[in-house]
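Student: missing the sequence, but the structure's below:
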């Protein structure tokens, strides 16, 4: 694991690393914020999953999360959104919603994607273990959150593995990928045409199948241009109501899909997770 950069921030360190991923079979970058508390003891690990077209650096530079992480004493891990590099498949049409920057946090089963696109295993298994080997983070106190495609990833990964996480939250998540163009395009490419396999990564379907409940917070901007066609937040709310799943789903008037929206409520999300990651 090669350290690419390190800067001081709110008494802690904002770090960026490069490593050879065995799961993705390529070199990857990721960012890690360590709060000042990590210098003297183990801290909870909060993983952030970014949205379409992003890298790990979007969150680091735009979300204004370091101050809240320092105050709450939590580390924040930000992986990239897809495998990268020479030989990694990309959309032959050059579209931004498939291929590089659009891994959708699943393990691809279809060629050519199945060679490298195993973001589910990377986020859930390989990367947290790698970080815990070298830094003072407590994998028994993990939470996960994300935005848009990353909101889908955070919700679906947490709902599939409730024993691994203390809490989950999302900003403007793709709530029902089985029922939106982004999800249908990505899942048909990465997972083939088995819609039951798709359902195992669809947050609405996972909520209906859940046998245990995680604390869940979702914020959605009312002025989000992707709200009706792609994000389908009302379907998530309906699934939670039908299943008596106790999620806090909030519509935020006047906010859009951007990092201005994310930064506005970041402190609340970090505090939400820190409250559930107490020893």
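Tutor: Structure received. Keep in mind it's a predicted model, so treat the numbers as computed, not measured.
Student: please count neighbours and contacts with C-alpha atoms only from this point.
Tutor: Noted.
Student: and the residue lying farthest from the centre of the chain, how far from residue 104?
Tutor: For the chain, the residue at maximal distance from the C-alpha centroid (Cα atoms, centre = their mean) is residue 40, at 27.6 Å. To residue 104, residue 40 is 36 Å away according to Cα to Cα, to the nearest Å.
Student: another one to put next to it:
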């Protein structure tokens, strides 16, 4: 990984490859960001099956950093099997100059993958531009990456993955989500964050709402969604039935899999992350 303002701060052997963590300067966010990057064994020039690898971007949920996914999901095993680079950024800008709020669902750790337009958030909270443009430009400058990408995420990050894929036709080969916030304009988490970051005009919120976006999507990229049936946030914050109804109305392909007994935790994610990575691998190598 090469960048003028980049430091590798962790380096761990893992399933024949390397789990690294980098700190790099983000001009978009105006702060330093940490990013987990897993390089599968196929990314090593000495590997007998060496080749540049596709990239799967993972967006995490509320309160998370890059550490939650790389330490808890068990995804590296499957990325090594399929020859996929995994990139897991932090969930918000960080630093003493970055605005914050009381509570876990606004401010640091809760960037919601939007470009904030209201102060004090607008100066730093531009996670949409960071994920769509700046992060891939930084990651994919490495010769280990082949320029083909997919995106996935959990909860707030599932919201981010779905909206970013829908708003950028042709940019991602595939998209999936675990327990996504599919209609943030209609649930407390989203109403609080959008009201703070975007203001009171609910029309502006629609640009970051999956249920609103599917109707006007210019690309019928299939959506794969896994949702735990015992998720404590299912009815109050997630409401996957709203996405199902919107996709049926728009004729947009959706595979919604309700997983009986599973909650909102990384036990749920780790149970099915192998299936998701295999799903992305099929699209990334098509």
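Tutor: Arrived safely, thanks for sending. Quantities reported herein were computed from a predicted structural model and do not represent experimental measurements.
Student: and the TM-score between them?
Tutor: Here the TM-score for the pair of chains, by TM-score structural alignment, normalised by the length of structure 1, is 0.97; 276 aligned residues with a Cα RMSD of 0.8 Å.
Student: helices of the stretch 51-200 of structure 2, start to end?
Tutor: Listed from the start of the chain, the stretch 51-200 of structure 2 has helices (DSSP state H, counting those that start in this stretch) covering 66-72, 76-82, 127-129, 135-139, 156-167, 188-198.
Student: ranking the ones you listed by burial, who's on top?
Tutor: helix 156-167 (a mean of 27; mean count of other Cα atoms under 10 Å).
Student: quick one: that helix to helix 188-198, angle?
Tutor: 60 degrees (axes from the mean of the first three to the mean of the last three Cα atoms, to 10 degrees).
Student: equivalent range in structure 1 for helix 156-167 of structure 2?
Tutor: Aligned by TM-score structural alignment, helix 156-167 of structure 2 corresponds to residues 149-160 of structure 1.
Student: what's the mean deviation for the matching stretch versus structure 2?
Tutor: Aligned to structure 2 and superposed, stretch 149-160 of structure 1 gives a mean residue distance of 0.3 Å (mean Cα distance after the TM-score superposition for structure 1).
Student: also stretch 2-9 of structure 1?
Tutor: Mean deviation of stretch 2-9 of structure 1 relative to structure 2 after superposition (mean Cα distance after the TM-score superposition for structure 1): 0.6 Å.
Student: now that stretch: buried residues?
Tutor: Going by neighbour count (16 or more other Cα atoms under 10 Å), the buried part of stretch 2-9 of structure 1 is residue 9.
Student: what's that stretch aligned against in structure 2?
Tutor: Per the alignment by TM-score structural alignment, stretch 2-9 of structure 1 matches residues 7-14 in structure 2.
Student: contacts for that stretch?
Tutor: Here stretch 7-14 of structure 2 makes contact (Cα atoms under 8 Å, 6 or more residues apart in numbering) with 18-24, 76-77.
Student: now with 6 Å, please.
Tutor: With contact meaning Cα atoms under 6 Å, 6 or more residues apart in numbering, stretch 7-14 of structure 2 is reached by 18-23.
Student: next one: stretch 232-240 of structure 2
Tutor: For stretch 232-240 of structure 2, the surrounding residues in contact (Cα under 6 Å, 6+ apart) are 181, 187.
Student: just tell me what residue 53 of structure 2 corresponds to in structure 1.
Tutor: In structure 1, the residue matched to residue 53 of structure 2 (TM-score structural alignment) is residue 43.
Student: burial of its match, as a residue count?
Tutor: Residues lying near residue 43 of structure 1 (other Cα atoms under 10 Å) number 28.
Student: give me the nearest residue to it, chain neighbours excluded.
Tutor: Distances taken as Cα to Cα, 6 or more residues apart in numbering place residue 137 nearest to residue 43 of structure 1, at 4.9 Å, with adjacent residues excluded.
Student: identify the residue of structure 2 aligned to residue 104 of structure 1.
Tutor: Under the alignment (TM-score structural alignment), residue 104 of structure 1 pairs with residue 112 in structure 2.
Student: what about its match, neighbour count?
Tutor: Residue 112 of structure 2: 33 surrounding residues under other Cα under 10 Å.
Student: can you tell me which helix in structure 2 is longest?
Tutor: When structure 2 is scanned for its longest helix (criterion: DSSP state H), the result is helix 266-284.
Student: Provide the aligned range in structure 1 for it.
Tutor: Counting by TM-score structural alignment, helix 266-284 of structure 2 pairs with residues 259-277 of structure 1.
Student: quick one: buried residues of that stretch?
Tutor: By neighbour count with 16+ other Cα under 10 Å, stretch 259-277 of structure 1 contains the buried residues 259, 261-262, 265-267, 269-274, 276-277.
Student: residue 197 of structure 1 should be in a helix, yeah?
Tutor: Yes. Counting by DSSP: H, G, I helix; E, B strand; the rest coil, residue 197 of structure 1 is found in a helix.
Student: tell me the spacing between it and residue 112 of structure 1.
Tutor: Noted for residue 197 of structure 1: a distance of 18 Å to residue 112 of structure 1, by Cα to Cα.
Student: now swap in residue 196 of structure 1 and tell me
Tutor: 21 Å.
Student: more neighbours: which of the two?
Tutor: residue 112 (14 against 11).
Student: how many other residues sit next to the residue nearest to that one when sequence neighbours are not counted?
Tutor: Closest residue in space to residue 112 of structure 1, ignoring its immediate chain neighbours: residue 89 at 6.4 Å, by Cα to Cα, 6+ apart. Using other Cα under 10 Å, residue 89 of structure 1 has 19 other residues around it.
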